[in-house]
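> everything below, folded, please.
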Amino acid sequence: MQTMNLRGAKWLIWAGGIRNVVRPIWYTLWKACQDLSFHLHTDQREKEWGKVVEARPKDKEAQFELANGGGLRVEFLTQDTVCVSWSRPDEYLPPYSLVEILEAQGSDHEVTLSSDKDYWELQSPKLKVLVHKSGALSFHLLGGELLTGLFPPVRKGTGFRHRFKLQRDVKVFGLGERAFGLNLYGRSLWLWNRDPGGSYGFGEDPLYICVPQWIVWNKRCSYLVFYDNCARGKISFGAADSDVIEVKFEGGREVFYFVIGDLPALLMRYTWLTGRPPMPPKWALGYHQSRWGYKDETKVREVATQFERFKIPVSAIHLDTDHTDRYRNFSVNRQRFPHLEKLAAELRKKGIHLVTILDPGVPAEKDFSLYREGIQKSMFVTTKSGKPCRAPVWPGWCVFPDFTRLDVHNWWAKQYKKLFAMGIDGVWHDMNEPAAFVIWGDPTLPLRAQHSLGAHQCFHNVYGLLEAQAAFKAFQDLRPEKRPFILSRSGCAGIQRYAWTWTGDVESSWEALRLSISTVLNLGLSGIPYSGPDIGGFSGNPSPELYLRWLQLAAFLPLFRTHSAADTREREPWSFGEPYTSYAQEIIRMRYALLPYLYTLAWEASTYGWPIVRPLFWRERVPEELVEVDDAFLLGEAVLVAPVIRERARARELVLPAGTWYDFWDDSSKHGPGKTHLDAPLDRIPLLVREGSILPMADIERPERMFLHIYYPRTLGSKESVLYTDEGDGYGDFRLDKFKLVKKGGRLEIIRSSEGTHEWPYRQIIVVLHGAKLTKATVDGIPIQVHKNKVDTDHLFSKCTFVVSSSEEVDDKCHTRT
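This is a model prediction of the structure:
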């Protein structure tokens, strides 16, 4: 439960005086009474749906009538995806997490329905579902192997309870944002978005983004379960009963989707249901600098100037609540930021984009026009009596837009025009669980607060999603030529359609550094590919070493942002002095060199729904030890990142996936599967590149030049790598270059093909071979000079052929990486 700590109380007094502590006391007592009354008037009786009394087949589904009213529907959406739903005539809630229209997936599939004395059987070419006459269900592979079974479900008032049979030796992943290791088996976890209160560490639950979706991994076949339900709930993964997953929801839709396949297939199918992220503006993949404490234009200009002085690239500066007028939404403090429009234009000329914070709570102040307009049009969440529901946040008493209403959604979207007119390029949604200040208990609105379709109990988790949807509409309507950049603290399944996220107010500690890895991985396995922590931790002051190791890790995560609380020491890349400034400069510059690769991974996320950061077992099932690794990850298919997560460590151990892996820094080779030792001097993060990969890297000093790093494959055959390019913003032409690497004895061929009409953006290509001695080369049939294991061409080739000495390691290591 949330309890206001001394740190939180200090911030509140600092922000608005002693009244900012008195208000939460009154609100906490009032809310406790409201929630108690809500629970006392909620039906808590349990009731089974009852036995199946009738079955009606229909195309690719079957509908079953249940003894105690209502019905069960089992529908094969694809060969490997089943939707299971229970319905009552009086029950309807919108499927907020789903895309509006599901695109056709693959060829048509046939589903057969047969019956036995004890069950009905539905079967596709990949999956078999048994509906037992008792009301239970079971899911099987075609060979008959049981994946899981669902005991007869139980209704409890407006909610329900499901219990799944769990096989032995499984691992469980997903469920959104979690402050635990990667494997969630053995834990009981809440589904209720929550602000932990300014600082959190390992074991805090729940956090800001809860997704009712999980993946069960085993040696034979993995499966995914997703509940399209945004009500409050709780899931136990074998915590009370080791072979049972227990699912409880206090309300909402009783429907889940069951999918089988390997991890890439599961994420493709899940994001087919809930949506895939649009391509971000390319600048969003650069470095972001933020701080609660950039109090005026002078300070922001000073920070931007220092980046130029130290020759450290930066793509965005974030403005926290310091820039607002008394914390009011869409406002600017003109004393501190008198010429924000001019500042934004100056920074944009330098390639720096301004991102501003925005909270959903509207100050309940009669002299605030947004509040007056909202009251006049009845735009806010209400109490049971119909009055606007008020809760204390940073400005004091606030009311909250009811985003479940389309007119409120459109009204809020129009307000972003004020930000865009000032030159703001991105928005940062904070406090949007929605959060409220309390002394104890749940820091949000009362469970019985009223949205247009029902109680807050069922709409709390979807609040951040709907706010992000309104912001996305604002970008589409008001800046149609630019791609949106929205950063949202809260959300649920489907948030990836509109926004990125970050891991909130994580503490500054070595344990929290490690925690960031598993948190981002589980978000990715929950369909949310764009996330990252506040570098160095939000609360507390990291040592120079901890800051640097955190920066090195974050350089390979989707969101690369430093941010910290107002009472922490400054944390710009130069704040710790030498040698840390030089080391920080080097790793940030490397991030920009990797942008062609990262941008291609963004295209993969948009096209397939795959996470940018992936677990080591992404495409592997052996060795099983890989599934336990939560302190290293894959960046796409090619790069393995092994961050240093222990103080004063200068080396680390790692379990490698199968194949040959090359050390990024010195080209030495490692062979998996199995354990390996990696050196980790203070200025370097251990990086490995998979054999057969083609890693594109930019020259940040000469943007017209591209490096293609080829990592010599030890086995015969072929492998394809892709490179996606476009203008970096907007919705113009694109191109997708496919590089097929073929090994034939002592020869390597790189065969290129392309799609799209966007012009190739580079005038010079340097192809570098790693892992073998390059002796001869031809480009499109013309011999070309080899120098230090690389070739240089001034045109985009169709075919490049290398003659190599496969038995020799490269004597003169090439470090041309920029």
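
> contacts and neighbour counts: CA atoms only from here.
OK.

> would you map the helices across the chain?
Ranges of helices within the chain are 6-16, 19-40, 263-274, 297-309, 340-349, 369-376, 406-415, 417-421, 463-478, 510-525, 544-554, 580-593, 595-608, based on DSSP state H.

> any chance of those in CSV, with distance to Tyr92 and mean neighbour count too?
As requested, those are exported to CSV (distance: least, CA to CA, whole Å; neighbours: other CA atoms under 10 Å):
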stretch, distance to Tyr92, mean neighbour count
helix 6-16, 40, 15
helix 19-40, 21, 17
helix 263-274, 19, 22
helix 297-309, 49, 15
helix 340-349, 46, 16
helix 369-376, 27, 16
helix 406-415, 17, 18
helix 417-421, 34, 15
helix 463-478, 18, 23
helix 510-525, 29, 26
helix 544-554, 42, 24
helix 580-593, 47, 21
helix 595-608, 31, 22
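
> and this one, so I can compare the two:
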Amino acid sequence: MSRGNERKPTSTKAIVLRSVLALGLALGCVNAVKREDFKTCAQSGFCARNRAYADLAKDTPQWTSPFQLNPSSLRLQKGIISGDLLNIQEEQLPASGKALSFELHLLDTEAVRVRINEVDPIKPRYDGVQDTVLIRPYGYSSEGQYERLSKDDNGVLSVKYGSEGQNTVKITSAPFKVEFLVNGVSTVILNEEGLLRFERLRNKEAESEKLVDQGAQGEQEGEIQIEKSALELKLEENLWDERFKDNTDSKPRGPESFGMDITFSGISHVYGIPEHATSLSLKSTRGPDAPYTEPYRLYNLDVFEYEIDNPMALYGSIPFMMGHSKNSTAAVFWMNAAETWIDVEKTNEDKASGLLSWIKTKKVTPTPTTKTHWISESGVLDVFVFLGPTQRDIFRQYASLVGTTAMPQSFAIAYHQCRWNYNTQQDVAEVDAGFDEHDIPYDVLWLDIEHTNGKRYFTWDDAKFPNPADMQLSLGAKGRKMVTIIDPHIKKDSGYHVSKQGTELDVYIKNKDGDTDFDGWCWPGNSNWIDFYNPKARDWWASNFNYDKYVGSTKNLFTWNDMNEPSVFSGPEITIPKDVIHYGNVEHRNVHNLYGTMFHSATAQGLTQRNETNQRPFVLSRAFFAGTQRYGAIWTGDNTATWEHLEIASPMLLTIGLAGVPFSGADVGGFFGNPEPELLTRWYQAGIYYPFFRAHAHLDSKRREPWLFGEPYTTQIREAVRTRYTFLPFWYTLFQEASVDGMPIIRPMFTEFPEDEAVFGMDDQYMVGDALLVKPVTKAGVTRSTVYFAGNEKWFDIKDYSVQQGPGAKEIASPANKIPVYQRAGTIIPRRERPRRSSKAMENDPFTLVIALDSKGEASGKIYLDDGETFDYQSGDYLLREFRVSKGVLSSHDIKPAGALAQGKKISEFVQRVGGLRIERLVILGSAGLKTVRVGDRTVSVSCVKTAGNHVCTVKEPQVAIGEDFSLQLE
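From the prediction side, this is the model:
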């Protein structure tokens, strides 16, 4: 929920006025984002300085980086190359004589880490992001996995590394540059443009004295004072304090930003750096004809009614970028949680000659290249480089550092119903009954802030919800759950037990003096914010979820973390001031983008330890950073009920998934406003293919439960939601895959078809896993859609099994009751096809296998099954099987890794029972001659029909179980 930005009132009348204004903003009285509430790069001092430095470099003929490595200092030892990095333009170095330290780590995953930090600074730079983001200490490449340092005739040092020696890192000392090559082809280059800039920490008083002395000396000696250019003057702006609107950032440590350019050589498409409401393939922010003039900003903010096609910062930040071309794939992770800006410029250049005239004369096709400029306000320069060679390798390498998505409970990937707010316990009962009455399945009902006693979290409004535990048990009897909202701001109230305990335990964020608790304005009025960097605060926060503390909660109750950017109505840019202090005397500016993740983590800890039933938690978070996926789901924030927001949801979710957070969704129907029936229906049809599937609406929006618009919309929405439930076994298997190797669940087309240049910029259709092609309808009145069918195989409509042959774009019917969704030839998808009221009610249902044969008559697929609730899967209590059709035989076999079952652990009765559930139907697509199916000596009849150019063969009751080995001869 996004809110306004006003200064904290100081009188009762002002409080009332502020409350009215906040409510007016919340009720949608403002029609678009208030851009003036949020900084541009020019208003962010460190961004402006570093961008000015880039302009200076561009305007200076034959510009070279002033940074040089001392070649004699370079060492390679145990997988780490280290050396001294000097800025030859600096007039004075620290006493050590070493301005910066350079380290390059060769990791055992074949990723590379580059770190640049100050040596002996006057104050230590913050270097704690790694302690939160990285999941464990990583290993280094052994000497057998890389060659010793070698030097060529130009003094360039090289090391070959990788399992097959396919990668090379070349280090140029003067000017400083690090180049990564794959099989001899340049792919990623650090500081190629010479934009490395490092604002070393300094003493404000000493610098002022120095400036005075220089001026006096110049006058005495009659020196000629050279007038500085406008660009050079910008390099000296807003160094020691900075004002934005009514707020002043004191910046007690002074300027400490840094920036560096990163080139993706031979690559014209780059992706990632969420969250932005923009295209999947990132648009240029620099250069001729750049669509954007502002850099992409990473700074978690509560942006009211965010605009689309805009690089403005939103709720989450992940500084991960992937580049892809037909010949190469690479990615970088800029591990920094401070405010960060990224410029993107796409160019065409000939690496061989560099002569534009020669290119024109010889008609040589120039090499596409993407140049990026990364700028962070504080911390250390810490970047990981991933060279694949495949995208799956990159996802695995990245996930080995920041972790994979937590395996959710099975209910969490079903349908969630939410609005701000379901008003009373009776309202909840009526909405629940409405789903049953209209035969629409759902699993979770949500309560927003109005369920509390005066915005006091962990409480209930007794008048509206007199028996919350009974309410949850009533839902639980149908296999359903409830979610309540809990935000990080705590109402200042000595009579409120959470507020009182927080004060007594001293767990709130401090003002810049480091002594007094920060006091800001949010939903409850004057509030304090929990300091989740304090271990004591995290443990205390988690303990508040215990049933004896969160009175009225049960094991059926889960949590929604909102407003955790953090959103502060009275703060600069509607967030917390940068100079407030966290545990360990850490300025907030260093960790801003991680705050929401820390909150998310502590809440997940609380739900995990609150009982003895071994439950997995479910926590939804609005703010996110790298590593958030380890704790739960996120969503794209407060969108709007417009066709444009439906359209932008797909590229936003694809981007977030690429950056390592696959469990994400967008509010179905749009949070703000009132969707017309067609828009709502189309959003449901798209939303069933979001990993996180939730309908949500604003307090001021009209009620829009799925049956309220009448026919034909109720039937169309029912059919869409039931389709989600039909595919739940497939979705659950994809989540298990993501939890193991970091693969996105919904995937851009280029991840499955990496050599097809037609899909590199495509974001209006996508893949679910490797098997389903989805093309949402995102325009009003559309009944036909252009769908691109990649590859040289067939695609089968999931409803009528009609067939399309790739490759190529075709116009496909998309009537009001469906959108184009196709199963890829060569895949097998497990389904459950009996309509039920919830996913829990389906757990004993039989399975259907839909087998789409490729041109060779082959197909494969997987199914993962566990109890859907506990952590027992971590000790091997699960089934993981592969189905395969090859040489006319459909087989099933166990693919659980050897030793997965913990010693002394037995497969639970639940998993055994689920594994014994029968396969009630085989649907075989693309087989023209199938007549019988033999299982041993038994023959099973086959019914085949021809529809829309495709043979659809159905085998009923093959008398095999989902969890057993079998071989079926297809004849």
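
> TM between them?
TM-score of the superposed chains, computed with TM-score structural alignment, normalised by the length of structure 1, equals 0.91; 787 aligned residues with a CA RMSD of 3.1 Å.

> returning to what we had before: go through the helices of structure 1 and name the closest to Leu796 of structure 1.
With CA to CA as the measure, helix 595-608 is the member of the helices of structure 1 nearest Leu796 of structure 1 (15.8 Å).

> in structure 2, point out the residues matching the closest one.
Mapping helix 595-608 of structure 1 onto structure 2 (TM-score structural alignment) gives residues 728-741.

> check the mean deviation of that stretch from structure 1.
Superposing on structure 1 places stretch 728-741 of structure 2 at an average distance of 0.5 Å from its equivalents, by mean CA distance after the TM-score superposition for structure 1.

> give the aligned range of whichever helix or strand Gln214 of structure 2 is part of in structure 1.
Applying DSSP states H and E as the criterion places Gln214 of structure 2 in helix 204-221. Under TM-score structural alignment, helix 204-221 of structure 2 corresponds to no residues of structure 1.

> buried set for the helix or strand following that helix?
For helix 204-221 of structure 2, the following helix or strand on the C-terminal side (DSSP H and E) is helix 230-234. Applying a neighbour-count criterion of 16 or more other CA atoms under 10 Å, one finds Leu231, Lys234 buried in helix 230-234 of structure 2.

> just to revisit the earlier point, so which of the helices of structure 1 comes closest to Pro446 of structure 1?
helix 19-40 (5.6 Å).

> what stretch of structure 1 does stretch 425-440 of structure 2 fall on?
Under TM-score structural alignment, the match for stretch 425-440 of structure 2 is residues 297-312.

> now do that stretch: everything it contacts.
294, 313-314, 317, 336-340, 343, 347, 574, 585, 588-589 (CA atoms under 8 Å, 6 or more residues apart in numbering).

> among the helices of structure 1, which comes closest to Leu189 of structure 1?
Nearest of the helices of structure 1 (CA to CA): helix 510-525, 13.8 Å.

> so how far is the closest one from its chain's centroid?
11 Å (CA atoms, centre = their mean, to the nearest Å).

> residues in structure 2 aligned with it?
With TM-score structural alignment as the criterion, helix 510-525 of structure 1 aligns to 643-658.

> that stretch vs structure 1 - mean distance after superposition?
Per aligned residue, stretch 643-658 of structure 2 averages 0.4 Å (mean CA distance after the TM-score superposition for structure 1).

> quick one on the thing from earlier: how far off centre is the helix holding Gln214 of structure 2?
Taking mean C-alpha positions (CA atoms, centre = their mean), helix 204-221 of structure 2 and its chain are 49 Å apart.

> ditto for stretch 129-139 of structure 1
Counting by CA atoms, centre = their mean, stretch 129-139 of structure 1 comes out at 34 Å from the chain centroid.

> and the end-to-end length of it?
One end of stretch 129-139 of structure 1 to the other measures 5 Å (CA to CA, to the nearest Å).

> what's that stretch in contact with?
Contacts of stretch 129-139 of structure 1 (CA under 8 Å, 6+ apart): 49-53, 66, 118-123, 127-128, 140, 146-153.

> which of these are buried? Put it as a ChimeraX command.
Entered in ChimeraX, the line below selects the buried ones among the contacts of stretch 129-139 of structure 1, by 16+ other CA under 10 Å:
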select :49,50,51,52,66,119,120,121,122,123,127,128,140,146,147,148,149,150,151,152,153
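
> please flag which of the contacts of stretch 129-139 of structure 1 sit within strands.
Using DSSP state E, 52-53, 66, 119-123, 127-128, 140, 146-150 are the members of those that sit in strands.

> what's the most distant pair in those?
Longest span within those, CA to CA: Val53 and Leu147, 25.6 Å.

> identify the residue spatially nearest to the aligned partner of Lys151 of structure 2 in structure 1, adjacent ones excluded.
Lys151 of structure 2 maps onto Ser115 in structure 1 when the alignment is built from TM-score structural alignment. Using CA to CA, 6 or more residues apart in numbering and skipping residues adjacent in sequence, the residue nearest Ser115 of structure 1 is Glu121, 5.9 Å away.

> from Gly144 of structure 1, how far out is that neighbour?
Applying CA to CA to Glu121 of structure 1 and Gly144 of structure 1 gives a distance of 12 Å.

> Thr452 of structure 2: neighbour count?
Neighbour count of Thr452 of structure 2, defined by other CA atoms under 10 Å: 20.

> what's it aligned with over in structure 1?
Using TM-score structural alignment, Thr452 of structure 2 lines up with Thr324 in structure 1.

> name the nearest residue to that match, ignoring sequence neighbours.
Using CA to CA, 6+ apart, the nearest residue to Thr324 of structure 1 is Val332, at 4.4 Å.
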